[in-house]
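Engineer: have a look at this prediction, sequence included:
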Amino acid sequence: MADRPPLTRARPRPESARAVTVAPRPGLRGRLGDALFRGVAGPGGLESRRRVHGTPGPRWFAADRPIRVVHGDASMFPGGLAALLLQSLHPLAMTAVADHSDYRNDPWGRLARTSTFLAYTTYGAADDAQRAVDRVRAVHEHIRGRTADGEPYHAADPHLLAWVHSAEAYCFLTAHQRYGKRPLDAAGRDAYVADMARVATALGIENPPTTLAQLHERLDSYRPELRLTPQTREAVRYVLLRPPLPKPVLPPYLVLGAAAVSLLPDWSRARLGLAVLPRTERWCAVPAGTAVTALIRWLMPPPPPRRT
């Protein structure tokens, strides 16, 4: 909801788990992939990734859990964009972001903090995952205010947190099923929602959905609260049409944006003012999104081996 704080200063780590300089990968593929990863995870993203996977100790999720499959795939790129669009429909959540997040002037910093949080809670040692959650909860406690209509909001409100969580879980999973390398079966989809519920509970969300059916029901329950506000309209334009990117990167990004829009529920697209064009999406947006996601998957550096 708001900017997530850096997680790399939590505590001194054992020498075996401290960051080491990660050498650049050779070749064009390596250089492009490392640059892409740094753009998503921040300048120290490669070193932080080494810490996440290299710190010994138990994890919240075993290596074969669906949350690791989904969050480790390039489909998170369109899934993340879709989540931002869907979340923006809640006026309280959008006002909290607009008032307390510097997403316009520092979008990459916000993206890096969010991706680092996902990395620690999905793959990191249990102690580090809990520290990541504790930091976010501490930030949320101080984020409060009122909308332009005078309605109060508080980022730590479990009801508001549940909206943000449900939108993320839905978009991440939907993106994986459409653009992921290994789509999940029915049992795996339910298990992913249950895995996400583990993180949601740690964040203070009450009774998070644990099956896909419950997730759909939870999203539907928020529909009376959602609306297109001027802040939402501005965020949608920023995400889809005016990203702070160099011109050579804009075409593939715009493809990802179209792929992200195709993931949204039809009712949400109508409220966001985004057209539903089934044939265009089927024959253009989805194939192009699949191709760009596959390219990202090919470019991204593989995770380092985990230390036990």
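Structural biologist: In hand now; what should we look at?
Engineer: make it CA atoms for all contacts and neighbour counts henceforth
Structural biologist: Will do.
Engineer: now the residue nearest in space to the middle of the chain, nearest residue through space, not along the chain?
Structural biologist: Nearest residue to the geometric centre of the chain (Cα atoms, centre = their mean): Gly80, 4.4 Å. In this structure, Gly80 finds its nearest non-sequential neighbour in Phe172, 6.6 Å apart by Cα to Cα, 6 or more residues apart in numbering.
Engineer: and the next element down the chain from the helix or strand harbouring that neighbour?
Structural biologist: Element membership for Phe172 (DSSP states H and E) is helix 158-179. As assigned by DSSP H and E, the chain's next helix or strand after helix 158-179 is helix 186-203.
Engineer: which residues does that next one contact?
Structural biologist: Here helix 186-203 makes contact (Cα atoms under 8 Å, 6 or more residues apart in numbering) with 61, 65-67, 121, 130, 133-134, 136-137, 162, 165, 169, 173, 207-212, 215.
Engineer: now intersect those with the helices, please.
Structural biologist: Residues of the contacts of helix 186-203 located in helices (DSSP state H): 66-67, 121, 130, 133-134, 136-137, 162, 165, 169, 173, 212, 215.
Engineer: ok, structure two:
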Amino acid sequence: MIPLLESWRRQLIGTFSNNAAEIPQWELELAKGDDVGHFGPESAVWAVHGSMTPIIAGVRALLLQALHPGAMAGVHDFSDYKEDPLGRLAGTIRWIFTVTYGDTHAAKSGSDWVLRLHERVQGEYVDADGVEQPYSANDPEIARWVHLAFTDAFLSSHQRYGGPIPGGPDAYVAEWAVAGELMGIPDPPRSEAELRKQMAGYDAQLRSSEYVQEALGFLKRPPLPGNQKLGYRVLFAGAVASLEPKHRELLGLRAPHVGPVTLPMTFPVKLVLGVIRFGLGPMGPSERSARERIARLAGRV
């Protein structure tokens, strides 16, 4: 039984690390640096990103981001998410955790690296009115939607399936605005109310498409190891349940249900997240490295 448990644990860690045999070097290097970073152990960002809810938030964020035709066109035209899904996941995790746990220099360098990658992501898409428009991944309005979708997904998923947030939801949105600024987004939201207002400003632009349904089909059935598929189905259903009805409708999805009865997803989602926590351990390498850096800096005082 123990060898089976260890095999499952290795596969689980591999899903989030692109099957790296060891802890990725970039996570270990977060122990370096000359300041605490933009956040810290008592921050709302650490409370949310250090929990298990970002796993379900990642699914919700992708569903939301896909509804902007400019953002979806960039994914369709340039992303290799079908051929290398774990690599794409690992890249996203690297940026989020570098900004979350790195010092300010690492956060800026990691964001600049993503911006450089985005320079080549340009093309044309058909908007909700059927008009052809140019797109660029670094366009502030497309980048803003991506930031809003991330922020909303992380916040909403944690509110529904996670624990308390120091300072409440407004503190999380205000702190994570730093990530938006690092990605060149002017005036990102700094309160939950402002987040909702800015998201509502995109309602007329959002739509489904063949590209969206193609991505949705992949998200429903990603190529995961067999022992992770049931848990993922629960998390996907939980992500769908957490969406606003208007976004579910655009995606052509329904909240999990049996006949006319909507199924409560809080308990099964928390159960799966608890199992994942057991497999991954109580603290990730990025947070551990950040705590080492902070302890080292405190020792200088």
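Structural biologist: Okay, I see it. Keep in mind that this is a model prediction, so the values were computed, not measured.
Engineer: what does the residue nearest to Gly80 of the first structure correspond to in the second structure?
Structural biologist: Structural correspondence for Phe172 of the first structure with respect to the second structure (TM-score structural alignment): Phe154.
Engineer: now do the contacts for its match.
Structural biologist: Applying Cα under 8 Å, 6+ apart, we find Phe154 of the second structure in contact with Val48, His49, Thr53, Pro54, Ala57, Gly58, Ala61.
Engineer: spit out the contact partners of the second one.
Structural biologist: For His49 of the second structure, the contact set (Cα under 8 Å, 6+ apart) comprises Thr100, Phe154.
Engineer: give the aligned equivalent of it in the first structure.
Structural biologist: In the first structure, the residue paired with His49 of the second structure is His71, using TM-score structural alignment.
Engineer: on that earlier part again, how near is the match of Phe172 of the first structure to Thr53 of the second structure?
Structural biologist: 7 Å (Cα to Cα, to the nearest Å).
Engineer: for Ala193 of the second structure, grab the count of nearby residues.
Structural biologist: Neighbours of Ala193 of the second structure under the rule other Cα atoms under 10 Å: 13.
Engineer: check contacts around the residue mapped onto it from the first structure.
Structural biologist: Residue correspondence to the first structure (TM-score structural alignment): Ala193 of the second structure is matched to Ala213. For Ala213 of the first structure, the contact set (Cα under 8 Å, 6+ apart) is empty.
Engineer: span of stretch 32-49 of the first structure from start to end?
Structural biologist: Its start and end residues considered, stretch 32-49 of the first structure measures 17 Å (Cα to Cα).
Engineer: same question, stretch 202-222 of the second structure
Structural biologist: Its start and end residues considered, stretch 202-222 of the second structure measures 28 Å (Cα to Cα).
Engineer: repeat that for stretch 161-169 of the second structure.
Structural biologist: 14 Å.
Engineer: just stretch 239-248 of the second structure next, same as before
Structural biologist: So stretch 239-248 of the second structure: terminal residues 10 Å apart, Cα to Cα.
Engineer: so that stretch corresponds to what in the first structure?
Structural biologist: Aligned using TM-score structural alignment, stretch 239-248 of the second structure spans residues 260-269 in the first structure.
Engineer: in the matching stretch, what counts as buried?
Structural biologist: Within stretch 260-269 of the first structure, the residues scored as buried using 16 or more other Cα atoms under 10 Å are Ala260, Val261, Ser262, Leu263, Leu264, Ser268, Arg269.
Engineer: nearest to His154 of the first structure, of those?
Structural biologist: Ser268 (23.6 Å; Cα to Cα).
Engineer: which residue is the nearest non-sequential neighbour of the closest one?
Structural biologist: Among residues not flanking Ser268 of the first structure along the chain, Leu86 sits closest, at 6.9 Å (Cα to Cα, 6+ apart).
Engineer: repeat that for Trp26 of the second structure.
Structural biologist: Arg94 is the one closest to Trp26 of the second structure (Cα to Cα, 6+ apart), at 7.9 Å.
Engineer: among the buried residues of stretch 260-269 of the first structure, name the ones in helices.
Structural biologist: The members of those that map onto helices under DSSP H are Ala260, Val261, Ser262, Leu263, Ser268, Arg269.
Engineer: can you tell me which residues contact the second one?
Structural biologist: Residues counted as contacts of Val261 of the first structure (Cα under 8 Å, 6+ apart) are Ala82, Arg269, Leu274.
Engineer: now the alignment partner in the second structure of Gly39 of the first structure: closest residue in space, sequence neighbours ignored.
Structural biologist: Under the alignment by TM-score structural alignment, Gly39 of the first structure pairs with Thr15 in the second structure. Leaving aside its chain neighbours, Thr15 of the second structure sits nearest to Leu86 (6.3 Å; criterion: Cα to Cα, 6+ apart).
Engineer: the equivalent of the one you found over in the first structure: neighbouring residues, count only.
Structural biologist: Aligning on TM-score structural alignment places Leu86 of the second structure opposite Trp108 in the first structure. Counted with other Cα under 10 Å, residues neighbouring Trp108 of the first structure total 18.
Engineer: before we move on, what about Glu234 of the first structure?
Structural biologist: 13.
Engineer: the one 3 residues further on now?
Structural biologist: Neighbour count of Arg237 of the first structure, defined by other Cα under 10 Å: 12.
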